[in-house]
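*Asks:* coordinates for the following, if possible.
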Amino acid sequence: MKKILLFTLGSFATLAIALTLLAPSLLGFSISQLGAAVDVATGMGAKLACSGRYVSGFSPQRNLEDLASYSPANRLLELSYNDERQQVSATLLGLGETSARYRPGLGCTLDIGDTSDLDRIRIDKIEPYSAPWPSGDQATDINPRLQRALDDILARDNAANRQTRALLLVQDGVLVAESYADGISTDTPLLGWSMGKSLTAMMLGRLEQLGRAGNLSTPLFQQWQHDERAAITLDSLLQMSSGLDFDETYAPGSDATRMLFNTHSASEVALLSPPRHTPGEHFSYSSGTTNLLARWIAERLGNTPQSSVDFFREEMLRPLGMRNTVFELDPSGIFVGSSYIYASARDWARLGLLMLERGNWQGKQLINEDWVERAQSPNDSSNEPAYGYQFWLNRGGDALRFPELPADAYFMLGNREQVVMISPSTKTVMVRLGWSAGEYPTGANFAEILASATASPEVSAAR
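*Replies:* Model (predicted):
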């Protein structure tokens, strides 16, 4: 036993010396952040590898490459896949073991604290429907010229290592072109990251339409009733102007990384954030804010994981025919609205089309028209008005966000350059999903596609 202990201590000393030398230049963090960095790396590794494997169907090698795009340190992760239990565990050089487990229909959740409530959730399958898209999955109106345009852009993107995995174009409510990288199909659920923020807002819009939003008076949460946070409104949460002091930087130990990779309750991190600005006056992009919205929705629905899942599936997925979508829960049983939704390109396009049609889906008003109008309207903050209800706006600031694109366009945007564009003036929805570590030419590529679409004789004849 003594010999083993000495070996362990000696190995740890060697590891510490190596990390001291490597961390600042190669791994991207200071040695003083080692504990937090290990927690982030193993939490992120277990969570994303689990979802990559059991939700998207990716190989272990692809999962590792995707993780390494965030930090070279992630290449040092040891990821262990237990396909029988559908669980993935991660360690970093033998340190900080963290695991995540897959549950059918719910995706993957980190094994932090008591997660037994998740095991009791029951889900009814959404069966495929044999009909043309968007009601069903038959792509009966593919435009050959537009299909070639998307294929060309996808090939060009991936020759430049932009890792575009799906491109899709909807014109006048019709799916006219879609292109996929190798290993990706029309049914593959892909991570939208912060595009989940827009969906979370849409769930709130559906609650409002159903008259289930309840009393909108403040305080929004009981924990805020005796301090300045009592003045925070639902609108200020939706518009990222809550005034809360939430650290959105993605560094070891930050609010954002603890929220996503190291806590039992994602929303609790933001719930405990102190006030910094007067609500409604200052825009500050915050994933924590969205998870507060998810918590607020959960409380209105009965505050049980089953009630949240039932609402999402019966009021959003089933009416829209979204059978290739998974919205993941945190270990406490609340949706991680800021970040963890996986959906096929066709399902992302369905969400965009619902907004384009002003909340109406094939004759049924799922979301109030007034709510959709508010969602795409600038906010009143002093520093970033070009943001609506968890949607980024092209207009509203000093200049267009994407000068090449229509001024009235607005967007779901997510890390690694996930994009759903809704353009009312051109009656267009466009989807790009991928894993770009650097910048992606969204404006130029989407403008090129839009020019092809509006110039197409087939599309023009259909108008």
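
*Asks:* for the rest of this, base every contact and every neighbour count on C-alpha atoms.
*Replies:* Will do.

*Asks:* doesn't Pro305 make contact with Leu118?
*Replies:* Yes: with contact defined as CA atoms under 8 Å, Leu118 counts as touching Pro305 (6.9 Å).

*Asks:* pull up the overlap in contacts between the two.
*Replies:* Where contact means CA atoms under 8 Å, 6 or more residues apart in numbering, the residues bridging Leu118 and Pro305 through contact with each are Gly333.

*Asks:* helix, strand or coil for the most centrally placed residue in the chain?
*Replies:* Taking CA atoms, centre = their mean, the centroid of the chain lies closest to Trp193, which sits 2.5 Å from it. Here Trp193 is coil, with the state taken from DSSP: H, G, I helix; E, B strand; the rest coil.

*Asks:* next up, the contacts around it.
*Replies:* With contact taken as CA under 8 Å, 6+ apart, Trp193 is in contact with 338-341, 414-415, 418.

*Asks:* among those residues, who's most crowded?
*Replies:* Ser338 (29 neighbours; other CA atoms under 10 Å).

*Asks:* ok, back up a step: list just the nearest of the contacts of Trp193 to Phe283.
*Replies:* For those, the closest approach to Phe283 (CA to CA) belongs to Ser338, at 16.4 Å.

*Asks:* tell me how far that closest one lies from Tyr387.
*Replies:* Relative to Tyr387, Ser338 is positioned 15 Å away (CA to CA, to the nearest Å).

*Asks:* same thing with Thr91?
*Replies:* As defined by CA to CA, Thr91 lies at a distance of 39 Å from Tyr387.

*Asks:* and those two? Which one has more around it.
*Replies:* Set side by side, Thr91 and Tyr387 give different neighbour counts by other CA under 10 Å, the larger being at Tyr387 (27 against 23).

*Asks:* the helices in the stretch 351-463 of the chain, which residues?
*Replies:* Under the criterion DSSP state H, counting those that start in this stretch, the stretch 351-463 of the chain contains helices at 369-375, 442-455, 457-462.

*Asks:* which strands and helices sit next to the second one?
*Replies:* Which is helix 442-455. With contacts taken as 3 or more CA pairs under 8 Å, 6 or more residues apart in numbering; DSSP states H and E, helix 442-455 sits against helix 144-159.

*Asks:* to compare with the earlier structure, here is another sequence to fold:
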Amino acid sequence: MRKALASALLACAMTLPTSLAAQDAKPELVGLWAAKKRFGPDVRGTLTLVRDGAKWRAEIAGREAAVEQAGDTLRFTLPGERGSFRGRIEGTRIRGHWVQPRMATSGMRFSTPVVLEAAGPSQWRGEVRPLDDSFTLYLKVDREADGRLGVFMRNPDRNVGRNVDLKHIELKDGRVRLLGKPGGMAEEVEIATGSFDAENKLLSIVIPGRGNTYDFEPADALSDFYPRPGLPAPYAWRAPLAKGDGWPVSTLAAEKIDRAAIERFVQMLIDEPMANVHSQEIHAVLVARHGRLVLEEYLHGTDGDALHDTRSAAKSLTSVLVGAAMQDGARIGPETPVYATLEKALPADLDPRKRAMTLGDLLSMASGFHCDDRDPKAPGNEDVMQSQDAQPDWYRYALDLPMVAQPGGERVYCSTNPNLAGGVLAKVTGEPIEDSFDRLIARPMQFGPYALNLQPTGEVYMGGGAQFRPRDFMKLGQLMLNGGTWQGKRILSADWVQRSTAPRGQLRGLHYGYLWWGIDLPWQAQTLPAYYAAGNGGQVVIVVPKLDLVVAIFGGNYGDKVMYVPQEKYTPEHILPAVR
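*Replies:* Got it, this is the predicted structure:
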């Protein structure tokens, strides 16, 4: 699903002839080109629920649907599967979640929170704000020394440009070909074709498998392609704004962080040349010290109100949610058996290793399943699981995986593990994951809008990919640093925080706890232990307890090795040296 566009582009690749015919390398193509497609969803806005006696109906975006009631639970699905809602009556409110249609850009469905307030006799209203389904593509064209036109593609949504690895663009008689070396191929192949309308300055490229032509128009120096377009002067730090979201704000000086060093760091991000597909693309950088937000900067057209894809950094949320459920009284813990919890009856011939598997094994990536995300031949590989349609129940798919090791032994990175942990949690609590998250974390921690991605069967997918506002997702790091409290509210026990973040073994050469990574960072001739949540593309929330520091960085370098720069270079080489 996550590689759909790249796969579609590669599917049409054709080996080029040895000799290239003379072409029109017109100067009109040199420069930056941008195209954006929006796929919806169009059903959004005010949702109204009306009760007429024992019957309910729903109205939204000019559509109506009958509402089913079971106790205090209300649900409906719009005709044509244009969206659905499930909520509960809570006093004068109806609180629930909206599920939008499958997205064209990712193949996933998302669930977003909705709160309906009483708006008159037997009438409740609330706003449905689904995740926008859009796709932006940039083409940067430059003339090379040999006269050919070099080109690369950037895509802030999913970074498909890295996968197709464009090298050249050719123009002849108004026809365009994009050529590249995907997967490190020795020869250039045709990736996509299109046309160029010189009079209207329109570059139209056919994207195979999408059924759409992307119309690229010239973009100027103020384009969001660049980190901070139109900055009139060198960057000057400003204190973050207080937004009533629970984050106290302060100054760098008050929290003993060198302002000049931070300004040099942010200026470096602003000056990052967008020279090729591997250029660093940072969307947000935030720093909090002593529990106060002191830096909040956004680049490439993002802002603090936009939801950002956290990818696998949201795996750490699974650990937090398990701890919150334990604090809430759920009879669950690392010792909870996986199969005895999820299966109605254990088969007599069940592999003894599966009988022994616990929730703690899932949380520490030590299940023993054949499910390495780096091995495309592993049946539990995330892409393999999400691409198959024979078994839409991903819990069942995981439970049926073959075993290759004893649980609790070697740690192997596999998104199936935290997702199945979510299944164990939902089974024990008897509550949908989205409701548990909203009740135990989102509301008490003053989260704003969020979007939880779903499995084909409708359950929340806990293997990564949830979207949050950067300030909200950063709160998880502060929660752990605080020993499990947020603004005086106990969310997790201090013991769970310690158990989750303590190194329990090695994974990919790093310490690993319960879905939290561990790393040692240099600071003033010392080595400080730190832990962090991390996701594809450069999503990190890093906690340095001895400095009372939380750093959050979000980016768009999906699938690129430069995604590791925030935790391996930016934090130790630029942010930590500024801390006194």
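
*Asks:* TM value for the aligned chains?
*Replies:* The TM-score (TM-score structural alignment, normalised by the length of the first structure) is 0.68; 366 aligned residues with a CA RMSD of 3.8 Å.

*Asks:* identify the spatial nearest neighbour of the residue nearest to the centre of the first structure, chain neighbours not counted.
*Replies:* For Trp193 of the first structure, the nearest residue in space outside its immediate sequence neighbours is Ser339; the separation is 4.2 Å by CA to CA, 6 or more residues apart in numbering.

*Asks:* which ones are touching the one you found?
*Replies:* The neighbourhood of Ser339 of the first structure, defined by CA under 8 Å, 6+ apart, consists of 192-197, 287.

*Asks:* and the gap between it and Leu260 of the first structure?
*Replies:* Counting by CA to CA, the gap between Ser339 of the first structure and Leu260 of the first structure amounts to 8 Å.

*Asks:* same check, this time on Gln147 of the first structure
*Replies:* Per CA to CA, Gln147 of the first structure is found 37 Å from Leu260 of the first structure.

*Asks:* ok, back up a step: hmm, which of the contacts of Trp193 of the first structure are common to the second structure?
*Replies:* Among those, the contacts conserved in the second structure (both residues aligned by TM-score structural alignment, their matches' CA atoms under 8 Å) are 339-341, 414-415, 418.

*Asks:* nearest to Ala177 of the first structure among those?
*Replies:* Closest approach between these and Ala177 of the first structure, by CA to CA: Gln418, at 17.8 Å.

*Asks:* touching, the closest one and Glu439? I think so.
*Replies:* No: with contact defined as CA under 8 Å, Gln418 of the first structure and Glu439 do not form a contacting pair (11.1 Å).

*Asks:* hmm, back to that, got a markdown table for the contacts of Trp193 of the first structure, with distance to Glu281 of the first structure too?
*Replies:* Below are these laid out as a markdown table (distance: CA to CA, whole Å):
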| residue | distance to Glu281 of the first structure |
| --- | --- |
| Ser338 | 22 |
| Ser339 | 25 |
| Tyr340 | 28 |
| Ile341 | 30 |
| Gly414 | 24 |
| Asn415 | 26 |
| Gln418 | 28 |
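
*Asks:* and which of these is nearest to Ala36 of the first structure?
*Replies:* Lowest distance from Ala36 of the first structure to these (CA to CA) belongs to Ser339, with 20.3 Å.

*Asks:* sec struct for that closest one, please.
*Replies:* What three-state DSSP gives for Ser339 of the first structure is coil.

*Asks:* where's the aligned partner of it in the second structure relative to Arg102 of the second structure, distance?
*Replies:* The criterion is TM-score structural alignment: under it, Ser339 of the first structure has Gly464 as its aligned partner in the second structure. Going from Gly464 of the second structure to Arg102 of the second structure by CA to CA gives 17 Å.

*Asks:* next one: Val266 of the second structure
*Replies:* Distance, Val266 of the second structure to Arg102 of the second structure, by CA to CA: 37 Å.

*Asks:* give me the more crowded residue out of the two.
*Replies:* For the pair Val266 of the second structure and Arg102, the greater number of neighbours falls to Val266 (21 against 18), based on other CA under 10 Å.

*Asks:* the more buried one maps to what in the first structure?
*Replies:* Structural correspondence for Val266 of the second structure with respect to the first structure (TM-score structural alignment): Asp151.

*Asks:* got a list of what the closest residue to Gln376 of the first structure other than its chain neighbours touches?
*Replies:* In space, and not counting its chain neighbours, Gln376 of the first structure is closest to Gly388: 5.1 Å by CA to CA, 6+ apart. With CA under 8 Å, 6+ apart as the criterion, the residues that contact Gly388 of the first structure are 238-239, 374-379.

*Asks:* just the buried ones from these?
*Replies:* Buried positions within the contacts of Gly388 of the first structure, assessed by neighbour count (16 or more other CA atoms under 10 Å), are 238-239, 375-379.

*Asks:* tell me where the second structure has helices.
*Replies:* Assigned helices in the second structure, in chain order: 4-11, 160-164, 259-270, 315-327, 338-342, 352-356, 359-363, 382-387, 394-399, 416-429, 433-437, 470-481, 494-501, 565 (criterion: DSSP state H).

*Asks:* okay, the residue nearest to the centre of the first structure and Leu413 of the first structure: tell me how far apart.
*Replies:* Taking CA to CA as the measure, Trp193 of the first structure and Leu413 of the first structure are separated by 8 Å.

*Asks:* ok, Ser116 of the first structure next?
*Replies:* Taking CA to CA as the measure, Ser116 of the first structure falls 33 Å from Leu413 of the first structure.

*Asks:* do the same with Thr188 of the first structure
*Replies:* Thr188 of the first structure sits 19 Å away from Leu413 of the first structure, going by CA to CA.

*Asks:* what does Thr454 of the first structure align to in the second structure?
*Replies:* Thr454 of the first structure is assigned Val579 in the second structure as its aligned equivalent, the criterion being TM-score structural alignment.

*Asks:* ah, wrong one, I meant Gly173 of the first structure
*Replies:* Gly173 of the first structure maps onto Gly291 in the second structure, by TM-score structural alignment.

*Asks:* disregarding residues adjacent in the polypeptide, which is nearest to that match?
*Replies:* The nearest residue in space to Gly291 of the second structure (CA to CA, 6+ apart) is Gln478, at 6.8 Å.

*Asks:* wait, Ile282 of the second structure sits on Val562?
*Replies:* No: taking contacts as CA under 8 Å, Ile282 of the second structure lies outside contact range of Val562: 10.7 Å.

*Asks:* overlap in contacts of these two?
*Replies:* Overlap between the neighbourhoods of Ile282 of the second structure and Val562 consists of Gly538, taking contacts as CA under 8 Å, 6+ apart.

*Asks:* and Ala68 of the first structure, how far from Ser89 of the first structure?
*Replies:* Distance of Ala68 of the first structure to Ser89 of the first structure, given as CA to CA: 17 Å.

*Asks:* many thanks, I have nothing further to ask.
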